[in-house]
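A.B. asks: I would like to see how this sequence folds:
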Amino acid sequence: MFAERVLSGMRPTGRLHLGHYHGVLKNWVKLQAEYPCLFFAADWHALTTDYDNPKGIEASVWEMIVDWLAAGVDPAQATIFIQSRVPEHAELHLLMSMMTPQGWLERVPTYKDQQEKLSHKDLSTYGFLGYPLLMSADILIYRADKVPVGEDQLPHVEFTRELARRFNHMYGREPGFEEKAKEAIKKLGSKRARLYDEFRTRFQQNGDEEGLALGKALLEEAQNLSMGDRERLYGYLEGSGKMILVEPGALLTEASRMPGLDGQKMSKSYGNTIFLREEADSLTKKIRTMQTDPARVRRTDPGDPEKCPVWQFHVIYSDDSTRNWVTQGCKSAGIGCIECKQPVIDAVLKEQDAMRERAQPYLDDPTLVKSIVADGCDKARKLAQETMREVRDAMGLSYT
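C.D. replies: Coordinates of the predicted model:
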């Protein structure tokens, strides 16, 4: 069985804001303590929509990675790298494009959705049509079995699973595969070999998913199998060929509850953001001037927290006692809107102070960031090269 591995990436779009922190980065910080993680700056993906204006991408990548480090992503726990510095992504994308039906790409839900949202751009390019395939290559090149996504991105993970299945079915039939698989079964020992055959039969004849799960668990526990034999037995168990590319699973993450300053989703296009590492004076001014419940025209007018964008910040940043104080004070006009905003200002400033402190060494010495990324690119590339050796071999392109 391939090792557990988490992969996630982010397009470089400039400075990150609190929506990115609460929607993605907090989850990354949690995951890096639980699994081997690879986090990458998806600079090639930025070109799928900004191919006509790529000049700002490089600066945005470095700024974004400093924001990751400020948020608590730890290079001692996670591999941080840049997509384009690992050219194997492009090679796998190219090779998979040879066997990916065009209709599969056109059916990806975000394809038409993004075309409509970005109707001012000419997106009639192969790069835009093929970006889901590049996303799949990003995942499959590392044999990542866990991809943290929101519900709207689940179709991308399923698309990647289908591609891995198609690839393994087309190219995983090595000469003498069945004979090699049967020889590998003998290496399990008589008792485990019997169980393996039983679980394989249960799954292939009856579609029994439990049989499949038990068969995989048995192979995970087997100590005396080579990597090649283990992969063959996974494929033989499922009725496919040798498993070359791993079908990833989705780690469903909660949608960010972080609203913008106007109560809409926080987005630079709406101009309603608080940036990570924002200057304290700017941050304070933004929150102090936030719109509140329109019913509170005067200080003496009672309000309703549920109709106030500031309340959504309290839901994220305040404890129960503060939220109770806000609810009672707002509804009775016992507190004013400026008073209500102060605990939010204090909490966000405290969070940002820690981020600024973590970021400062990298701002003082940018070579530290470049060193972290260079090391991460080397580690990522070694993993990618292992996969590509097997992919080329399976497709008859090894030329040994």
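A.B. asks: every contact and neighbour count from this point should use C-alpha atoms.
C.D. replies: Fine.
A.B. asks: mind checking how far L7 is from I80?
C.D. replies: The gap separating L7 from I80 is 10 Å, by CA to CA, to the nearest Å.
A.B. asks: now the common contact residues for these two.
C.D. replies: L38, F39 (CA atoms under 8 Å, 6 or more residues apart in numbering).
A.B. asks: of these two, which one has the most company?
C.D. replies: Each of L7 and I80 has its neighbours counted (other CA atoms under 10 Å); I80 has more, 28 against 22.
A.B. asks: that one belongs to a strand?
C.D. replies: Yes. Secondary structure of I80 (DSSP: H, G, I helix; E, B strand; the rest coil): part of a strand.
A.B. asks: that one contacts W28, doesn't it?
C.D. replies: No. Shown here, I80 and W28 do not form a contact pair, counting by CA atoms under 8 Å, at 11.5 Å.
A.B. asks: want to put them side by side, so please do this one too:
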Amino acid sequence: MTPHSSRSAGQTETGSAEALLRRPREPRPVYRIRDDDEAVDIAHRLAERFRTGASERDRQRRLPFEEIETYTESGLGAITVPKAYGGTGAGYETLARVFEILCAADPSLGQIPQNQFGVLALVADIGTEAQKARVYADVLAGHRIGNAGPERKTKLVTISTTRLEATSRGLRLTGERFYSTGALFAHYIPTRAVDDEGRAVQVWARSGQPGVTIIDDWAAFGQRTTASGTVVFHQVAIEPELVFPVHAFKDKPGLAGPVSQLIQAAIDAGIARAAFEDALGFVRERARPWVDSGLSQATDDPTILHSVGALATDLHAAQEILYEAGRTIDAIAAAPVTAESSARASVAVAEAKILTTEIALEASERLFDLAGSAATRAAHNLDRHWRNARVHTLHDPVRWKIHLIGNYALNGILPNRHQWN
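C.D. replies: Sure thing, here's the model as predicted:
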């Protein structure tokens, strides 16, 4: 089997052609970002570049290979590598801000690196010293980490038919996964498997090695260029050093779950920000006042001013709770993580995820009410904001975030520890 298999029937010609022709560039050392402030500054500069062409990439499903290389070169993908290992050691509040900034420019492009940071948090939680040194050095050397997500053909997301077997030839990985955001652009593809003892492990395969097939069959109506499709593993050779015991989550409190969820919330905040800013621009430049208003311009319409004020308030509230969640994780990470502190991180991030989900959906819907029927023209492609919000906010159900918070506040029940909490 060879990497980068053919497309499914639901794909565009542009997306499939790129997937067949492109491979991740060979890694090379990335720029070493000095501190948190520089990381945010670089994110702003990249966002300006990525905003150009974002609408057309969505419209044509043109995968952002060059943009991802630019992102990697910038050093942003390595900002959470600890200073002790040569990295920036940036805080999680900074990480949330970086993702929000990038996703306000292009949320599909901004989502692609998400799993790298979730995986790095997992390495920090349960990796051995040798594993940490190896992974951090590889990230600083320009390796990108993708993901091969849950299986599609099982009744529960927690059920895995993907197997890591010890054979006479060494460890071998076999299985089929989906929701593999970033895999098409990655050098390493981590995935969940079950070992010979029936334990859950995370296993890293190299994207170009024999037995790895990446199928560009992501065909959702939103987040269209994340290439979050299928990865197939067939007797793939795995290095023992690249096997991580995720079953340890049960007994060892950590922050990988809250960090992963913080990034999801930041992506939604970016989508909301983009929709809000486009709504303001359209009202200022194109919208006409309603015939009964007696006004000469839409920007003086009191009903529009009321809606804009409400959206601005909700957006700023969601942003601040997001940043506060990042600060909470930073404070917890500064000391040994306990079951209680891990739970506090999960609750803080759940609060942010609720608010960012709500404002992403509201802002992307309200845009059309404020801007009027002209905003629905396909040439403007403003529906991409709602499509992106609707698809990405389904990453994990907000109703269960509300349940998590209520159960913690009322009954003192600590959230289950996994990547969705």
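A.B. asks: now what about the TM-score between them?
C.D. replies: Remark: TM-score between the superposed chains equals 0.26 [TM-score structural alignment, normalised by the length of structure 1]; 166 aligned residues with a CA RMSD of 6.6 Å.
A.B. asks: now do the same contact list for L214 of structure 1.
C.D. replies: Taking CA under 8 Å, 6+ apart as the test, what L214 of structure 1 contacts is F199.
A.B. asks: and it, how far from E198 of structure 1?
C.D. replies: 10 Å.
A.B. asks: what does K26 of structure 1 give?
C.D. replies: For K26 of structure 1, the distance to E198 of structure 1 - CA to CA - is 44 Å.
A.B. asks: same deal with R230 of structure 1?
C.D. replies: 17 Å.
A.B. asks: ok, those two, which is more surrounded?
C.D. replies: In this view R230 of structure 1 and E198 are compared by other CA under 10 Å, and R230 has more residues nearby, 24 against 14.
A.B. asks: what about that one, which SS state?
C.D. replies: Under three-state DSSP, R230 of structure 1 comes out as helix.
A.B. asks: I'd assumed A217 was in contact with it.
C.D. replies: No. Counting by CA under 8 Å, R230 of structure 1 does not reach A217; the two are 11.9 Å apart.
A.B. asks: what segments of structure 2 are strands?
C.D. replies: All strands of structure 2, identified by DSSP state E, fall at 163-167, 170-177, 188-194, 200-206, 212-215, 230-238, 243-244.
A.B. asks: nearest to I263 of structure 2, of those strands?
C.D. replies: strand 188-194 (17.8 Å; CA to CA).
A.B. asks: show me what the closest one is packed up against.
C.D. replies: Under the contact definition 3 or more CA pairs under 8 Å, 6 or more residues apart in numbering; DSSP states H and E, strand 188-194 of structure 2 sits against strand 163-167, strand 200-206.
A.B. asks: contacts for stretch 312-319 of structure 2, please.
C.D. replies: A269, A272, R273, F276, A352, L355, T356, I359.
A.B. asks: same list (the strands of structure 2) but as CSV, adding mean neighbour count and distance to R399 of structure 2.
C.D. replies: Shown next, in CSV, are the strands of structure 2 (neighbours: other CA atoms under 10 Å; distance: least, CA to CA, whole Å):
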stretch, mean neighbour count, distance to R399 of structure 2
strand 163-167, 18, 32
strand 170-177, 20, 26
strand 188-194, 25, 25
strand 200-206, 22, 27
strand 212-215, 26, 32
strand 230-238, 22, 28
strand 243-244, 22, 31
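A.B. asks: TSV for the ones you listed, including distance to V347 of structure 2?
C.D. replies: Listed next are these as TSV, based on distance: least, CA to CA, whole Å:
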stretch	distance to V347 of structure 2
strand 163-167	33
strand 170-177	29
strand 188-194	25
strand 200-206	25
strand 212-215	35
strand 230-238	32
strand 243-244	26
